[in-house]
Structure formats: C-alpha cells, structure tokens
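Peer 1: Sequence and predicted structure below; questions after.
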Amino acid sequence: MEHSRDKPPAKPPESASPDRHQQRRQWAARPFRSREERRTAHISFFAGVGPAKPVGAEPNRHQPCRTLWVSHAVPWSAQDASRYELAVRDSHADSYDVEYATLHGPWFARLETAVLLDNLDLRPSDVLVDVGCGTGRITTLLATRCARVIAVDRSQRSLEILESRIEERGLRNVTTVLADASQSLPTDIIATRVVSVQLFQHVPSSEGRAKTMKNIAQVLKPGGRAIVANEMYGLSRRVRGAPQELDGPGILYFHTFTPRELVDLVQGAGLIPLRIRGCGIFYWTRYVGAPRALVKLDRWESNLPGASWFAKFGAIVARNC
C-alpha cells in the first residue's frame, strides 16, 4: 500500500503485536518515499506512535509523548522544550526503569554500568556526583563503591523514588539535591568523580549543554575525572536517515552527539578529554549477554581509529586540569 505525501500513513492497530517496542521498531522501519516521511517515522519511534494532540494541552500522565504529526511551524522555544521534558520526567518516574529496559533491551543497563566502572576508577575515598541521576538506576550501584554520592536531578518525583530506594537498601552515604544542572549546581560540592548518563541529550540547546558541562567542571576537583554518556549519531542512525535532533511542540527533545561534539563540549568547559568509550558493540547488547566479555571487547574496539563514528551510545572520559 502506498502512502500519501500529503498526510501520514494510518496508525498501525494496537493489537498488531503484544510487544509495543517491537511494534515501534517495525513501524519506524517501513519504507517511506520522502526524507520528511522518514524523519516523521523516526519521530514516531522516539515520541510514540499516535495522533497529535493540540499544542499547549496538558501532558498525558500515562503517555505524555504521544504527540506525533504536530506542526513545526508553531513557535517552540528551548524553554518550552525544557518545561515539557520536566513534565515527562515527573509523570514517567514511576515506570521509568521498566520503560528503559524495554527500550534498550535486558542487557544494556548491565553493560552500561560496567563501562562506567571500567573508566571511573572509583576508590573507597571518592566523592561522586551523579548529575541527572533520575530514579537512581546508576546511583545506587555506585554508592557501594565510594565514600559519598551526591545525586542531582531537577525532577522531584524521580528524587522521591531514589530516596525510597536509598532507605530500602540502607545506603547512608547518598545525598539527594533538587537542582537543574543546566542552570547551576550547589557551590559547596567538591567531587573527585562526576558521572552523567543520558542527560545532555535532552538539554534543548547547545548553550544549555555548554553551561551544564561548565557547571560540572566547577564542582570537579583538580585531577578529578568525569564521564558523560549519551546516545551517539553513529553509522546506524546515519544509514537509516534518522535525524540528529528531534524537536518541536509536544516532542521530548532529543539530540545525538558526534565524537567531535563531545570533545568540544568538554574542552569548552576547561576539561581534558582522555578517550571516548562505547562503539558498535553497544548495539548488540539487546541480543547478547556476558557484560564482562563485552566490556573487554568495547575497550579494544574503542582504541581503533575512527571507531567512535560507529557508536550508538558513547561515553567521553575527561579529567580536570
């Protein structure tokens, strides 16, 4: 069946597949005749397959991103995108961990954590700041390996969930801080390690991303180490014609990075880039387990010239002067 250029193809029936994530993958992979139709398909994969709702409508608590086919002619500023992102974070906090595992596959989180640990070089005396900690998926794992963790996020509901986890696990070395890292971080924080996982990709402007990195550099002790992990604009996205950036009314802002962007980001904050980890092997974690073996393979693969251009997910490791 051919699709009209004037209107998007009909929404696939909800009953087509019990696996909603698989349904989205199949829908995004359908053949489209124009670049704009391909772009819209990739927006549907990220934002959710569904009809548009009026711009300015309140986010749906259960499906706040189901806003496809919106007009990009409607004014939509970085401030609008930031407010919408916070509304999505608060409304999805209770189901975030399940959604993350569904989106990335059952093994990805384990490999992600293993790569962070492999590069953080955590010591029992370290003070670590988790910038954009969310519900604490990474925070609680790192807290058992260092002296103190300061978990920073701007979503109140996410921090409430993290605090309940801290209490359940008896972690006494974790402090939560409600703050927007793109604006400022508490000036009394002095950290030897900083980690930020998939935060920068949702900061809706290059200026905001630069300021966030500078705020991280300010709390990082001289000689301290920072790791910033985000989704990359790698070969698989380029081949599929996926846009590097998704933005617009009712869409959760999403930016994928090139290796050059990551290097410029940390250098602009006065940090020294050491290496970029996370190459093509990350893509296969949906189907393959054995995180230890994959970490070793990723370590080897990351040293190959130009390997970071194949990355689907990447982590840049930087050191303060």
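Peer 2: Cool, got the structure.
Peer 1: going forward, measure contacts and count neighbours with C-alpha atoms only.
Peer 2: OK.
Peer 1: what are the ranges of the helices in the stretch 101-250 of the chain?
Peer 2: Counting by DSSP state H, counting those that start in this stretch, the segments of the stretch 101-250 of the chain that form helices are 108-120, 139-142, 156-169, 206-219, 235-239.
Peer 1: Between those, which one is closest to R61.
Peer 2: helix 156-169 (12.8 Å; C-alpha to C-alpha).
Peer 1: For the closest one, list every residue counted as buried.
Peer 2: Across helix 156-169, burial judged by 16 or more other C-alpha atoms under 10 Å covers 156-160, 162-163, 165-166.
Peer 1: before we move on, what about stretch 258-272?
Peer 2: Buried residues in stretch 258-272 (16+ other C-alpha under 10 Å): 258-259, 262-263, 265-267, 269-272.
Peer 1: ok, now stretch 236-245?
Peer 2: 236-237, 242-243.
Peer 1: which one among those residues gets closest to L304?
Peer 2: S236 (17.9 Å).
Peer 1: got the contact list for that closest one?
Peer 2: By C-alpha atoms under 8 Å, 6 or more residues apart in numbering, the contact list for S236 reads 310, 312.
Peer 1: what about it, distance to I276?
Peer 2: 18 Å (C-alpha to C-alpha, to the nearest Å).
Peer 1: related to what we said a few turns ago, any chance of CSV for the helices of the stretch 101-250 of the chain, columns distance to W284?
Peer 2: Shown next, in CSV, are the helices of the stretch 101-250 of the chain (distance: least, C-alpha to C-alpha, whole Å):
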stretch, distance to W284
helix 108-120, 9
helix 139-142, 23
helix 156-169, 29
helix 206-219, 29
helix 235-239, 12
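Peer 1: also this one, for the comparison:
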Amino acid sequence: MLDYYYEITDDVPPVLAARYKAYHYNGPGQARRSLERLGIAADDVILDVGCGTGGALIAAAEKCSHIYGMDIALRWLIICQQRLREQGVTATLVCADVEASPFPDRYFSKIVATDLLENVYSVDRTLIVLGRLLKTEGKLWLAGSNKFCLGPHPSTRLWAIGYFPESLRRRLVTYLRGVDSLRFINLISPGRIIRYAKKIGLNAHMLSPRMIVMDDEESYPASDRLLIRTYILLARLPLIRQILIWVGPAFEMILWKSPYSMESKGVDQT
C-alpha cells in the first residue's frame, strides 16, 4: 500500500519515496521512545494528530486503550486502518483538518504531533487548537524538521536550504529536484514554536534534538544509515546535543498546558 501511495504521489521522486517509506516502517519503534518521554499512563486519552500510517497509535496501544488518530488525508487513514488491523490494534480514526477539529475542548490528556506543523495551513492557529484540545496540565509532544538545519532537509535532501530567501529557494529546489517540494511546507524552528506557544499558555517542558531509533535499519538507503548513525552518536555528546537543537535536522519538544493559560480560564483566543 505504501508503494502504491507513492506511485500516485507524483511530486515525490523515487529516491525520496524510498526514504519516506523507511521512515514509516520505523514509526512504531520511534514512537515508543517518544511516548516514554511523554509519560503515557493507562488512563490517558491520547490523540495522534497527523497520524499517517499509525506508528504512534501502535506504540500507544501498548500502554493504554483510549486512542484516537486524526489526519486530513483519507489515503493515509486507509493505510493506517490496514496497518492497525494487521497489528490487532483498535483506535478511533477521524479524517479532519486539525484547524476544524471535531473533538471537544479539553478532551485529551496527551497529544502527539509528529511532523505536523510543517504541513498545516497556519502554525499559530494549529497550536491554539492543540492547546484547546488538551486538558489542563496535559502534555503535547511535538517533533519537526528544523528550518535552520545546516545539513540536508528531509523533504529535499538539500543542505542548509532553509537559510535561502523564499524566491531563491523556490527556484533552486525546482532546478535541482524538478519540482518545488517545499511549496506547501512551513519551515519551522523550535525557538519560533516555543515563543508563540508561551503566549497561549503552553510552556516548554522538554526540548532536544530529535532522538532517532532505528528498529528497521535495513529499510533505509545505505547513505542514510551512515548519516543517521553519525547523528545518533553526536546527539549523545552534551555540547553537540545543545548545538543540534538549533541547527540539527530535527527537534522534539514537550509542551505543558498551564492552568493559568488563557484557554484554561475560558478566554476566547480566536
């Protein structure tokens, strides 16, 4: 099903499709580590926003039973449903745009959003909605690609592409990759997210470079395996780890919903 998905997604060249598929295969193993940091408990009500092929849902099902997945792309949910069925996992799947979430406010104790903010219409509005969906003192786990990465951006494999002005970046990516694969992508950074999240009562509880787990290493191209292994080694060194937060390829963070946030007090933020 993944092969077919990328066959009908004409703006993803085969070399990138191979990397994306490896990423999805590795999803459950990667999510287990993320959920450990988030601190999943049996009584949690969990939402995976932008759930894709369901890697985090499979990992969450090992800890609790109140699991929801939401994605705007029905194609992803069809693949996700099949994967969950094969794994014997039960979860409620909803096809919806996060900015028009069908869930009531303060419904979830934990929310997972992996590579979500790059793909939404508005980063700020999405953060507001995620804050509303969280119960007071609930936690939101976010991960994304860093605009200020000095190495290859995962959507283009071009080095330091986030530093170029938009017009030049568009022409450069189109020339080198045949299509501007960043045309629908928000280039984000951890500092920008933390600053806005603080305004709406979501406080940074944890920030680190994205810590990689490779349960399905052989599915990655050989060149990627070498880069990932190098990154894993560097991310374990305290000084390098701090540098990687700001100029590394990806970051992860946990945001905690303060009981003193505007939304917790019932103030409309629209």
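Peer 2: In hand now; what should we look at? Note that this is a predicted model, so its numbers are computed, not measured.
Peer 1: Can you calculate the TM-score here?
Peer 2: The TM-score (TM-score structural alignment, normalised by the length of structure 2) is 0.67; 224 aligned residues with a C-alpha RMSD of 3.9 Å.
Peer 1: ok so, going back, between the helices of the stretch 101-250 of structure 1, which gets nearest to A78 of structure 1?
Peer 2: Ranking the helices of the stretch 101-250 of structure 1 by distance to A78 of structure 1, with C-alpha to C-alpha as the measure, places helix 206-219 first at 9.0 Å.
Peer 1: centre of the chain versus the closest one, how much separation?
Peer 2: Once both centres are worked out by C-alpha atoms, centre = their mean, to the nearest Å, helix 206-219 of structure 1 turns out to sit 16 Å from its chain's centre.
Peer 1: Identify all contacting residues around it.
Peer 2: So helix 206-219 of structure 1 is contacted by 181-185, 187, 189-191, 194, 200, 203, 265-266, 268-271, 320 (C-alpha under 8 Å, 6+ apart).
Peer 1: coming back round to it: I'd like to know which of the helices of the stretch 101-250 of structure 1 is closest to R66 of structure 1.
Peer 2: Using C-alpha to C-alpha, the helices of the stretch 101-250 of structure 1 put helix 156-169 closest to R66 of structure 1, at 21.1 Å.
Peer 1: That closest one vs structure 2, average distance?
Peer 2: Compared with structure 2 after fitting, helix 156-169 of structure 1 has a mean deviation of 2.0 Å; criterion: mean C-alpha distance after the TM-score superposition for structure 1.
Peer 1: Which residues are in contact with the spatially most central residue of structure 2?
Peer 2: The centroid of structure 2 falls nearest to T114 when counting by C-alpha atoms, centre = their mean (1.6 Å). Contacts for T114 of structure 2 (C-alpha under 8 Å, 6+ apart) come out as 49-51, 141-144.
Peer 1: ok, 10 Å please
Peer 2: 31, 34, 48-52, 56, 141-145, 252 (C-alpha atoms under 10 Å, 6 or more residues apart in numbering).
Peer 1: among the residues you listed, which are in strands?
Peer 2: Judged by DSSP state E, the subset of those located in strands is 48-49, 141-145, 252.
Peer 1: Those: which two are farthest apart?
Peer 2: Farthest pair in these, by C-alpha to C-alpha: D48 and S145, 17.7 Å.
Peer 1: what's next to stretch 174-186 of structure 2, contact-wise?
Peer 2: Contacts to stretch 174-186 of structure 2, defined as C-alpha under 10 Å, 6+ apart, come from residues 10-13, 116-123, 145, 147, 153, 155-158, 161-162, 166, 168-173.
Peer 1: Give me the distance from that stretch to the chain's centre.
Peer 2: Using C-alpha atoms, centre = their mean, the offset of stretch 174-186 of structure 2 from its chain centre is 20 Å.
Peer 1: Over to stretch 156-165 of structure 1?
Peer 2: 19 Å.
Peer 1: circling back to that earlier point, between the helices of the stretch 101-250 of structure 1, which one is closest to P305 of structure 1.
Peer 2: With C-alpha to C-alpha, the closest approach to P305 of structure 1 among the helices of the stretch 101-250 of structure 1 belongs to helix 235-239: 14.7 Å.
Peer 1: Now find how far off-centre that closest one is within its chain.
Peer 2: 18 Å.
Peer 1: what does stretch 97-112 of structure 2 give?
Peer 2: 16 Å.
Peer 1: Check stretch 64-80 of structure 2 too.
Peer 2: Counting by C-alpha atoms, centre = their mean, stretch 64-80 of structure 2 is centred 14 Å from the centre of its parent chain.
Peer 1: residues in structure 2 aligned with stretch 21-28 of structure 1?
Peer 2: Using TM-score structural alignment, none of the residues of structure 2 align to stretch 21-28 of structure 1.
Peer 1: ok, now stretch 121-140 of structure 1?
Peer 2: So stretch 121-140 of structure 1 sits over residues 39-58 in structure 2, by TM-score structural alignment.
Peer 1: What residues sit buried inside that stretch?
Peer 2: By neighbour count with 16+ other C-alpha under 10 Å, stretch 39-58 of structure 2 contains the buried residues 40-41, 44-58.
Peer 1: What of stretch 175-187 of structure 2?
Peer 2: Within stretch 175-187 of structure 2, judged by 16+ other C-alpha under 10 Å, the buried ones are 177, 179-182, 186-187.
Peer 1: what does stretch 92-105 of structure 1 give?
Peer 2: 92-93, 96-97, 105.
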